[in-house]
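> Below are the sequence and a predicted model for it; my questions follow.
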Amino acid sequence: MGRLLASAEMARAFTIAVLAAVFSAFTIERMSSPVTQATILAVLCAIGAAILWVRREELSLLRLAPTSLLVFLAWALVSVVWTTDRSDTLFGWMALFGYGFLAITVGHIRDTLQTVRALGDTLRVLLLISLGLEILSGVLLDIPFTFLGIQGDLAIGGPVQGIFGSRNMLGFVTVIALITFVIEWRSQSLTSRIAIPSIALAAMLAILSASPTVLVLALAVGVVTVALTIVRHAPAERRNVVQWVLGVLVALALAAAFALRHPIIALMDAGSDFSIRATLWNTILDFSAVKPIQGWGWFGSWARGEYPFTYINFQLDDHHQSALNSYFDVLLQLGAAGLVLFLLLGGVALVRSWLVASVRRSVVYAWTPLMLVTLAVESMFESFTIVGAGWFMLVLCALRAGQSRSWRENIDAAQTGVIPTLRAEG
């Protein structure tokens, strides 16, 4: 049994199973129940713990998980002391920990290229299933599949949801898929015969989702890709100067985007959608002011019948299931302290992964910073990054970034006598 758990075949099978369960969570819950999904995750966590135990000699306790992640999880758990419902907070924290533990396990048993390939294989299948169900619902049968949230609007050009529950979630997944498919192709893990149809499939579903966030994500990822390409091809002696120049340009671009936010919103035809979000965020700020440091307690997705979520929806005469913004959600639930920890988790990971990708010539190292930028931008419009697949990807990327650049490498080096270095390749 130990040999099986430690085998490469088991690591690949486990990774595929985890990715399929994480990204199919909505469909599993709708076709069965949330208890079924929780059971699947619990079984996978148990298997993951067994795999890590068998591989314990390969692991370093100091580098098992990023410190920022551990502190954030600890703060979310401590919020059970002041939460409005301790049982719901515990269940919410268990989900947070479960998805995070699965990401940590995958991050330790698969390297970056293996992870990219496994994610690519999984998303190809899930996107094909989504397209197939949309064709069946919207073209062949012309009836909605309400139990999956599929409206059957493919024949009129969308929007479509696939098996992900909403058009915005489908749009988010397609952007993740596009990044992954392109990295697979550029790293020669896929032939053009598979890569090009995969990219076309993701792009088509991104367009059909009609999600207003897809355009923003595509623009952000495109700009970051160009910037990273410039840095990677800059001479080593000029790389720091290029980094600073790009940093100043990014700051100026963000300032310009803020100043021109109203024309940009009008151009995207997202005025009413943004107005709804702005009203929601203003209300959240009012409630956050009551408990500014610690927040109201961790719940993840807004629990039904819990204060202050129900009262916020009552005031707005709406039925929001999140703050439609990961940062506002963390501020509401874990206060300013939790928001700082959340920003540290993502920010430190982004800086680390960017520095690694800027000196390593293999294109696969670009996957982590591009994914983190996607998560950061998506967090401005949805709360996907603090639950489910989004949280899984954040933890996985944070772990991946920390494995290449971490203060704990120096401690390991002191114990082993090996000095870690990060040389520019090429």
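Cool, the structure landed.
> When you work out contacts or count neighbours from here on, use the C-alpha atoms and nothing else.
Noted.
> Now for Pro197: which residues touch it?
Listed by Cα atoms under 8 Å, 6 or more residues apart in numbering, the contact set of Pro197 is empty.
> next up, a second structure to put side by side with the first:
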Amino acid sequence: MNPRGSSPTITAVRHSLESPQLASVLTQLALGVAFSASLLRDLIGLPGLRGAVFALVVIAALSLVARRRTLGWHGLLPLSILIFVAWCALSIAWSGYTVLSLVGVGAQLTWAFLAIYIALVRDTIQILRATGNVLRVLLGVSLGLEVLSGLLLDMPFRFLGIEGNIASLGPIQGIFGSRNALGLIALVAAVTFSIELRSRSVTRNVGIASLVLTGVMLLLTRSPVIVVVALFVAIAALALYWLRRTRVEIRWRLQLGLAGATVVVGVIALVARSRILALLNAGSEFEVRYTLWREMWRLTGLHPLEGWGWVGTWPQSVTPYGWLDFVTKHNQTSGLNAFIDVYLQVGLVGFILFLALVTLAFVRSWLLASNKRPLVYVWPALIVVILLVISTAESTVLTGFGWMLLVVCAVKAAQGMSWRTALARHPHQNHDHD
């Protein structure tokens, strides 16, 4: 029966906006646009991409309004996300490029909103399946275009950035703009497909075929950065496997041991960083990175607390980014290190807030993965590990799909381990034993 005063059309629209089918489709569309942003920008231009994202935001906002009475809002947004985004927005006030900062903050808020929508209306297993469906298609398209370019037609598709190097076994980048971006997305896919297969979310044949596709794409990127990230992810996966099979009463000791071992390895890596970087150096790539980081570090000293102002993806037309292009003799779209990038854009305050955000996301998701029986809880933890490790060599986590994945994982982890949710559920807990 229709509510009093509501027409059948309005009621039908409201039911559509509340439907799980719309939430499922919108989740896959948002993930698809985020992961294929480079392809869409090449095909329909930046205005077209922005129009597509804006349409998703409008529909998601209407869907949230329609669902507002059925959603649990306690502990929805981690304060770490809210404060970091607020500081980035505040940096518009002192930015020397106000319009570009407005655009950057707008993009940051847009992807964060879509991530929050996904985390709020879909369970983790549903997000896992949606991610798997999207990445199977996009990786398949990437491989198909690389084969078409490098083997069948023997000609590059320069408008997509595809050079046709598959005949020489790479490096390839597919539809994602760079080999490191392809490698990162393939790692996310590898984790997703593995958990899908283990949890029987897909058939065995689909799961195995998906993992083979991912393995081929990873090998063909020929990226030293991705090799290192994959190694860390494998170690993290083994650690979680060990923890999840350890008795609950002694699990905390193993957690402390793993934390201590991580600190020791980190210190060793810091001391031996020159030798490690030399081993990973591929041609002049590291020299460019080192020059860039050194100059970025010098520039942070000019605005140490507040930074230069948030922009997200770097513009080339304003200071200091044009200067950094000149120094490195390359067109840079990011700082190739998320932590130094954040420091440059929003200063020491922003750096501390970002560090708090990623640390809380990691700790919460890791503890949930260690202590919750369903295998799906492992997915956010390993995705955060991927994003943290890649952040030492790329700034992907600050924009686009990287930022979206971080916010999704942070929100889902906070829903599982939020102190505000605990207080809301047990408001008188502190007085029970008075």
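Looks like it came in fine. Being a predicted model, the structure only gives us computed values, none of them experimental.
> Tell me roughly how far the lengthiest helix in the second structure lies from the first structure on average.
Across the second structure, the helix with the greatest residue count (assigned by DSSP state H) is helix 338-371. Helix 338-371 of the second structure differs from its equivalent in the first structure by a mean of 0.7 Å after superposition (mean Cα distance after the TM-score superposition for the first structure).
> equivalent range in the first structure for that helix?
Using TM-score structural alignment, helix 338-371 of the second structure lines up with residues 326-359 of the first structure.
> Buried residues in that stretch, which are they?
Neighbour counts using 16 or more other Cα atoms under 10 Å place 326-339, 341-350, 352-359 of stretch 326-359 of the first structure among the buried residues.
> do the same with stretch 11-21 of the first structure
Quick answer for stretch 11-21 of the first structure (16+ other Cα under 10 Å): Ala11, Arg12, Phe14, Thr15, Ile16, Val18, Leu19, Ala20, Ala21.
> Excluding chain neighbours, what is closest to Leu210 of the first structure?
Residue 210 of the first structure: Ala, not Leu. Leaving aside its chain neighbours, Ala210 of the first structure sits nearest to Pro159 (5.3 Å; criterion: Cα to Cα, 6 or more residues apart in numbering).
> ok, the one you found - contacts?
Asp153, Arg167, Leu208, Ser209, Ala210, Ser211.
> counterpart of it in the second structure?
Correspondence of Pro159 of the first structure to the second structure, assessed by TM-score structural alignment: Pro171.
> which one in the second structure is aligned with Met371 of the first structure?
Match for Met371 of the first structure (TM-score structural alignment): Ile383.
> Please, which helix or strand holds the nearest residue to that match once chain neighbours are set aside?
Leaving aside its chain neighbours, Ile383 of the second structure sits nearest to Val188 (6.5 Å; criterion: Cα to Cα, 6+ apart). Per DSSP states H and E, Val188 of the second structure falls inside helix 179-198.
> once aligned to the first structure, how far is that helix on average?
Mean deviation for helix 179-198 of the second structure: 0.4 Å (mean Cα distance after the TM-score superposition for the first structure).
> Alignment lookup: the residue nearest to Ile383 of the second structure to the first structure.
Match for Val188 of the second structure (TM-score structural alignment): Ile176.
> and if you look at Asn133 of the second structure?
In the first structure, Asn133 of the second structure lands on Asp121 (TM-score structural alignment).
> I'd like the distance from the helix or strand hosting its match to the chain centre, please.
Using DSSP H and E, Asp121 of the first structure maps to helix 112-135. Distance, stretch centre to chain centre, for helix 112-135 of the first structure: 16 Å (Cα atoms, centre = their mean, to the nearest Å).
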